[in-house]
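Peer 1: Have a look; sequence and predicted model below, questions after that.
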Amino acid sequence: MTAVTCTNAPVAKRNFSLLTWIVTAVEIRRERAALSQLDAHRLDDLGLTREQAQREASRPIWDVPSHWQQ
C-alpha cells in the first residue's frame, strides 16, 4: 500500500530560506514519485489518468502550480 502525502504549503515565498526550499523540494519529489506508483484504482479515485499522473511525476521539483507561489 502506498501512502500519498499532500502538502498545501506554498513553495515559493519571499524570504524563503535555502534549507526550507531544499526540504520542500525533496518533499515534492517524494510526493510525485508516490503518485507515479499508484495503481489504476487509486488514480481513478483521484480522478486522474495514468498519463496525467506520469506527466505530474516527471515535472522538475521547481515546477509547481502558480497558486503555491503566493
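Peer 2: Arrived safely, thanks for sending.
Peer 1: okay, CA-based contacts and neighbour counts for the rest of this
Peer 2: Will do.
Peer 1: In three-state terms, how would the residue of the chain most remote from its centre be classified?
Peer 2: Seen from the C-alpha centroid of the chain, the residue lying at the greatest distance (C-alpha atoms, centre = their mean) is N15, 21.8 Å away. Recorded secondary structure, N15: coil (DSSP: H, G, I helix; E, B strand; the rest coil).
Peer 1: Structure two is appended below for comparative analysis:
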Amino acid sequence: MARLRGLLRAFADSLERARTRRLLGQLNDQQLSDLGISHADRLNEVDKPFWR
C-alpha cells in the first residue's frame, strides 16, 4: 500500500510540474521580470520533461 501511495504521489507531482511549466510558458517578459526569471531560464525550465 505504501508503494502505491508513493507512485500516486510521484504521478501527482509530475502533473503539478507540467501544470506550472505550462503556466510559466504563458507569462510575458514583464511578468517574468517581476518574478526575477530570465527568458533563457524560462526556456530551460519549459523544455524539461515532466518527470524532472
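Peer 2: Looks like it arrived, so ask away. Quantities reported herein were computed from a predicted structural model and do not represent experimental measurements.
Peer 1: Fetch the TM-score of the aligned pair.
Peer 2: The TM-score (TM-score structural alignment, normalised by the length of structure 2) is 0.79; 49 aligned residues with a C-alpha RMSD of 1.5 Å.
Peer 1: returning to that earlier point: which residues touch the residue farthest from the centre of structure 1?
Peer 2: Residues near N15 of structure 1 by C-alpha atoms under 8 Å, 6 or more residues apart in numbering: none.
Peer 1: Then F50 of structure 2?
Peer 2: 14-15, 17-18.
Peer 1: Where in structure 2 does the lengthiest helix in structure 1 fall?
Peer 2: Criterion DSSP state H: the longest helix present in structure 1 is helix 18-36. Aligned using TM-score structural alignment, helix 18-36 of structure 1 spans residues 7-25 in structure 2.
Peer 1: Report the buried residues of that stretch.
Peer 2: Buried positions in stretch 7-25 of structure 2, judged by neighbour count with 16 or more other C-alpha atoms under 10 Å: 17-18, 21, 24-25.
Peer 1: do the same with stretch 39-48 of structure 1
Peer 2: Buried-residue list, stretch 39-48 of structure 1, by 16+ other C-alpha under 10 Å: L43.
Peer 1: returning to what we had before: mean shift between the longest helix of structure 1 and structure 2?
Peer 2: Superposed on structure 2, helix 18-36 of structure 1 shows a mean distance to its aligned partners of 0.6 Å (mean C-alpha distance after the TM-score superposition for structure 1).
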